[in-house]
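In: Task: produce atomic coordinates for the following.
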Amino acid sequence: MFIFFNSLKQQNKSFFWFIVHVLLGASATISAFPMIIFFYVALGYSFINLFTINAAERPRLIAEIIIYFASFEALGRLAESDPFIPYELGKYILLFLCPLGILLSRNQTAKGMIGLVILILSIPAVMFDESNQVSFNDIKFNLLGLLNIGVAIWFFSTLNLKLKTLISWSKPLVYPIISVLIFTIIRTPNLDEVEFTLGANFATAGGFGSNQVSTILGLGVFVIAVAILLNYRISGYKWLDGILLGLFTIQGLLTFSRGGMIGGFIAIFVVMFYLTKLSVKERMALRIPNFKKFILPVGILLFIVMMAANLITGGMLLLRYMGETQGTLTGSAEKNLNKITTNRSDIFMEDVDLFLDHSMLGVGVGASTYMRDEYKGYAPHVELSRLIAEHGLLGLIIFSLFIVVYFLNKGYAPESISKGILIALFLLGFLATFHSATRTYITPLLMGISCVNIGTMAKRKKTNRKKGNAKGNSIAVNRFKLQTADTEENLPA
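Out: Below is the predicted model:
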């Protein structure tokens, strides 16, 4: 039987699926219905696949369904397809499918139990409201993201994957984001007509929230850049992937929302750092070229793109990334942390004050918006401050558990390339909480994916007990060879 996700990941069909998603993004600028029809046909067929494949493969397929269809959230928002494709589609998919995956997987890990603890600790703050103004929508808006993080960590930590499978997930993750890129490019007016100021730009973000679009495009930059470094074709052609990287970068920069793009660049540098730790034998086993030869051309490409974007904006882009505002340029306002962070630092400090006044259990989910002084009515933008203000000490514990998950991911990854990818995914999702809270599916999804186990935990523990570092590296190379010999997909084209 035809398996949708096997086709989606096959290298010889990369260009076909690339074109399909380009057309989805283009058609969505005219009508949302082609995208809606495709979404439900593909989703329905994927569930048919779920009941026809081997039971042992079902948890992995559920993960791929989550990754791919949650990624349609951004395109759905841009195309205004709600309620056919719900505004918070990614959160609903994660919340309903992760528990199903947990039931089917029946594999419990220490990281999974951390996800369960996060879920339990998030509940008390739902039961009271110090502001007496919180609505059901407030609770849903602020709590679903946190619940998603818990269930995503729990479910994805049950999966034991080959490194090749993890890398192949870049396609279902980025294809819908390519549709977003095409949508924003088409919807962007003639750049000569766009007035660039020192604030977020909605015109270059497809008419939607530039912060969220920047976060999505930043993820696209990361996925395409890492695919190039690993000699993996997203579109089927290396030159086309290079063009995609340039388009993602320039469109993301032109949104003038900095957090998503900065996060994407940081994640790329993390992967590059860990790639430098690969031995020659490991690179040969993975058929990964010496990535150092890509540094200069990729660096030149990004420099040219950034300079072109700065020229297009009349020099405003560079000033924006330097934290300048109209007020700081004219001298009517002082350049400080609050100006640089677009009021986020002051909102953060007001949330800290709420925490100090309600340290035990916080003010209740959604109540911080109504209880600040100067920034009353502003939705939280930093998940850390929202957690401590609305959940009190339990929120502080939850945030601490995020850090624990990071170190567990770092400690259990079997070798450099796996460690680099998993850490980068976690950081990209985690950093998004400091400028977008949990507004998008990206934070729970990426933090969840970062918890997968590359190889089985038992094999790693056994290897660590019996072998020294030198022999451990040899075993890692052998594992690489086994992975690349797998016939499911020829990873590097």
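In: C-alpha from now on. contacts and neighbour counts both.
Out: OK.
In: I'd like the next helix or strand past the helix or strand Val41 falls within.
Out: Taking DSSP states H and E as the criterion, Val41 maps to helix 33-50. As assigned by DSSP H and E, the chain's next helix or strand after helix 33-50 is helix 58-70.
In: just the angle between that next one and helix 33-50, please?
Out: 180 degrees (axes from the mean of the first three to the mean of the last three CA atoms, to 10 degrees).
In: residues in contact with helix 58-70?
Out: Defining contact as CA atoms under 8 Å, 6 or more residues apart in numbering, one finds that helix 58-70 is touched by 5, 39, 43, 46, 50, 89-91, 93-94, 97-98, 101-102, 104-105, 156, 159, 169, 172-173, 175-176, 441, 445.
In: of those residues, buried ones?
Out: 5, 39, 43, 46, 50, 89-91, 93-94, 97-98, 101-102, 104-105, 156, 159, 169, 172-173, 175-176, 441, 445 (16 or more other CA atoms under 10 Å).
In: unless I'm mixing things up, Ser257 is touching Asn211, no?
Out: Yes - counting by CA atoms under 8 Å, Ser257 does reach Asn211; the two are 5.2 Å apart.
In: Neighbour count for those two, which is higher?
Out: Ser257 (27 against 24; other CA atoms under 10 Å).
In: one more to put side by side:
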Amino acid sequence: MIRIVLSPGFKKAQQVFLACAYFAGAEVLFRMTDGAIAYEASKYLVILFMLLGMFFKGINGKGYPYFLYLILLVPSILMASTTLSFFANFRTNIAFVLSGPVCLGIAALFCYDRKVTNKQLLDIVMYVSLPIISMTVYLFLYNPSIKDTLSGTASNGAMSGGFGPNQVSTALGLGMFAMVVRLFMKSPTLFLRVLNIVVLGGMTFRAIVTFSRGGVVAAVIVIAAFLGSLFYRSSYRMKNQILVSFVLMCITIAITWMISSDQTMGLIDKRYANENAQGIKKKDITTGRIDLFKEEIDGFLGSPFLGIGASRVKDIRVENSGTSLPSHNEIGRLLSEHGLLGIVIIMILIIKPMGYRTSNKRNYFFYAFLAFWFATINHSGMRIAAPGLLYAFALLNVVPEAYYRKSLKKAVKKP
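Out: The predicted structure is shown next:
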């Protein structure tokens, strides 16, 4: 925060982005090690840094749909004040479900059409990866022996640093994407290429052995979106280099999978084949998420106009079954808890960036960032800051280095 305040005006936005990227990448590590001041601290810090950026640099008026998006979140709080049960903690329940969406809205407001260069964007991706590398090392130290902690084909907390496998898998999937970016765009020497491949292999291994498929599948989708954009926009010579790196990446992932299969004694193969430890096919590939989504749709049908109120879905599950399962699907939660306003929110989140893309096609990571947001909110909701922040980064205006330097000179010359 000190660097944001004290840095020159033309550097403030980048300092905001780097700070947000680092704390978003570190969020799960802080949670699993009890290193954060509060459970939602990283989201609050991202909001704080973005608000500081707005104070110093302002916002683009064309991003007004995200201001409307934030306003549309308010009615669900008012509804919750009348629908939440007496024993529910109003403040913590509201903060749990709305801190992620608010984080996305604030970040999108500040990032919309904010100018950055490709080099700055790569630095942002690097800052996301640094704490995830630390988390990977922590996981190897916390759980060095995979075979000693096997417990079937269900998600495994012991292999996830003693924390929720879903969130750990999501963070590691984000790290895998960041390391693929480093491999393809920031590996000018053989040493760096080998180093990035080794780190990518380590992250992939730890993501696979959490037995939580969501983060790994999301990583595959995001990496495919990034490589597709990169390959499409590259010259013939660059395409040949991309193909070489792609072959190395595939070999690395194949070797990592074989090691994972050996260390888990074939259970990981059954997990991804949707089988239990005995090899019997499971009926539900989503491990109960479809049932949760159906409950959320029932909530929408029961109160379609203003919804049932923020966090009411979780409250209903406590009343009916005694379990406090939170929403895993943000789309279903928006529909049930916000009603028709939730449909408007979803339309804003999808249509606005696509409209922006028509006039700004220089961001290599646009589809990758949006893919991470969409894939993550459909299996893990918005429990961490990363999907909302990467959504906002998709709205950045990537400009050529020469244009940025020219703008910089003008800014420095101003009295």
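In: Quantify their similarity with the TM-score.
Out: Once superposed, chain against chain, the TM-score is 0.90 (TM-score structural alignment, normalised by the length of structure 2); 402 aligned residues with a CA RMSD of 2.6 Å.
In: thinking again about what came up before, show me what the helix holding Val41 of structure 1 is packed against.
Out: Counting contacts by 3 or more CA pairs under 8 Å, 6 or more residues apart in numbering; DSSP states H and E, helix 33-50 of structure 1 packs against helix 4-9, helix 14-28, helix 58-70.
In: most packed of the ones you listed?
Out: helix 58-70 (a mean of 22; mean count of other CA atoms under 10 Å).
In: how big is the offset of that helix relative to structure 2?
Out: By mean CA distance after the TM-score superposition for structure 1, the fitted helix 58-70 of structure 1 averages 1.9 Å away from its aligned residues in structure 2.
In: about what we covered before: shared neighbours, Ser257 and Asn211 of structure 1?
Out: Ala200.
In: where in structure 1 is the aligned partner of stretch 244-262 of structure 2, by residue range?
Out: Aligned by TM-score structural alignment, stretch 244-262 of structure 2 falls on residues 293-311 of structure 1.
In: For that stretch, list every residue counted as buried.
Out: Within stretch 293-311 of structure 1, the residues scored as buried using 16+ other CA under 10 Å are 298, 301-302, 305-307, 309-310.
In: so how far is it off the chain centroid?
Out: Counting by CA atoms, centre = their mean, to the nearest Å, stretch 293-311 of structure 1 is centred 23 Å from the centre of its parent chain.
In: still on that earlier bit, got the buried residues of stretch 293-311 of structure 1 as JSON lines, with secondary structure and distance to Ala74 of structure 1 columns?
Out: Shown next, in JSON lines, are these (DSSP: H, G, I helix; E, B strand; the rest coil; distance: CA to CA, whole Å):
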{"residue": "Val298", "secondary structure": "helix", "distance to Ala74 of structure 1": "27"}
{"residue": "Leu301", "secondary structure": "helix", "distance to Ala74 of structure 1": "27"}
{"residue": "Leu302", "secondary structure": "helix", "distance to Ala74 of structure 1": "25"}
{"residue": "Val305", "secondary structure": "helix", "distance to Ala74 of structure 1": "24"}
{"residue": "Met306", "secondary structure": "helix", "distance to Ala74 of structure 1": "24"}
{"residue": "Met307", "secondary structure": "helix", "distance to Ala74 of structure 1": "28"}
{"residue": "Ala309", "secondary structure": "helix", "distance to Ala74 of structure 1": "23"}
{"residue": "Asn310", "secondary structure": "helix", "distance to Ala74 of structure 1": "26"}
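In: That'll do, ta.
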